[in-house]
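>>> Pasting the sequence and the predicted coordinates here, then a few questions.
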Amino acid sequence: MVKGIARRVVVIDVADQHFFEQAIFIVRNGAVGEGVSSQDLVEEARRVAETYTGTGTTVVRRLWTHLAPVAYGLCGASATALAFFYYFYH
């Protein structure tokens, strides 16, 4: 048991609740006194949480995640077709 220690925390509910429900951030002791508002702390904690859960990813990355299996399949089919035509028609 720790006595005499008071810590500030920011608790963020995670949007993607497949594995995690909340993210808990422990605020540095001097952070609040440096002109940082509580809203700034919450926004920064939300931004950091989104980078770890993947909800803040770019459109290109989300699109590639869904199209990657299709792209790999097309590349494999193209390589197989090229090998077939090279072997039989060369």
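Now that the structure is in, tell me what you want to look at.

>>> use CA for all of it now, contacts and neighbours both
Noted.

>>> so what's the most centrally placed residue in the chain up against?
Among the residues of the chain, the one closest to the centroid is residue 54, at 2.4 Å (CA atoms, centre = their mean). Residues near residue 54 by CA atoms under 8 Å, 6 or more residues apart in numbering: none.

>>> what separates it from residue 20, distance-wise?
According to CA to CA, to the nearest Å, residue 54 stands 12 Å off from residue 20.

>>> now residue 83
From residue 83 to residue 20 the distance is 46 Å (CA to CA).

>>> So residue 42 sits against residue 9, correct?
No: when contacts are counted by CA atoms under 8 Å, residue 42 is not listed as touching residue 9 (9.8 Å).

>>> want to compare, so here's the second one:
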Amino acid sequence: MVKGVSRRVVVVQPDAHGLFEQAIFLVRDYTVPRGDVVREACRIANGYVAGRSARYKRRFAFWQIACAFAAGCMLASAAWSVIWLLA
């Protein structure tokens, strides 16, 4: 909460309904032209949306997960076999 200080605020609302309804930026430097501030705020908001959508892509294929599971099972079985033989 800002108390006793006047702040310059830029509110960006996307055209399409996406991840967010609006983005609010508090501007620190008053000497920057208004058009530059709005352009930079839109660039940051669009970059955030692009970065978030790319992050949710599948990282591993099903066969990779299945092979890792099988390798883990075989490793655990081998470890128990060695422990059982030494006991």
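Alright, I've got the coordinates. These numbers come from a predicted model, not from an experiment.

>>> Give me the TM-score for this pair.
TM-score for the superposed pair, counting by TM-score structural alignment, normalised by the length of the second structure: 0.51. Supporting figures: 70 aligned residues with a CA RMSD of 3.5 Å.

>>> Relative to the whole chain's centre, how far out is the top helix by length along the first structure?
Criterion DSSP state H: the longest helix present in the first structure is helix 59-89. Using CA atoms, centre = their mean, to the nearest Å, the distance from the centre of helix 59-89 of the first structure to the centre of the chain it belongs to is 27 Å.

>>> Ok, stretch 9-22 of the second structure next?
Distance, stretch centre to chain centre, for stretch 9-22 of the second structure: 17 Å (CA atoms, centre = their mean).

>>> what comes up buried for that stretch?
With burial defined by 16 or more other CA atoms under 10 Å, the residues of stretch 9-22 of the second structure counted as buried are 10, 12.

>>> measure it end to end?
In stretch 9-22 of the second structure, first residue to last residue: 12 Å (CA to CA).

>>> ok, so what distance separates the closest residue to residue 22 of the first structure other than its chain neighbours from residue 69 of the first structure?
With sequence-adjacent residues excluded and distances taken as CA to CA, 6 or more residues apart in numbering, residue 22 of the first structure is closest to residue 13, at 4.5 Å. Distance, residue 13 of the first structure to residue 69 of the first structure, by CA to CA: 31 Å.

>>> Repeat that for residue 81 of the first structure.
Residue 81 of the first structure sits 18 Å away from residue 69 of the first structure, taking CA to CA as the criterion.

>>> just residue 46 of the first structure next, same as before
Remark: distance between residue 46 of the first structure and residue 69 of the first structure (CA to CA) = 31 Å.

>>> what about these two, which has more around it?
residue 46 (19 against 11; other CA atoms under 10 Å).

>>> any idea which element the more buried one lies in?
Following DSSP states H and E, the helix or strand that holds residue 46 of the first structure is helix 38-53.

>>> Quick check: the gap between the residue nearest to residue 22 of the first structure and residue 6 of the first structure.
Relative to residue 6 of the first structure, and taking CA to CA, residue 13 of the first structure is found at 22 Å.
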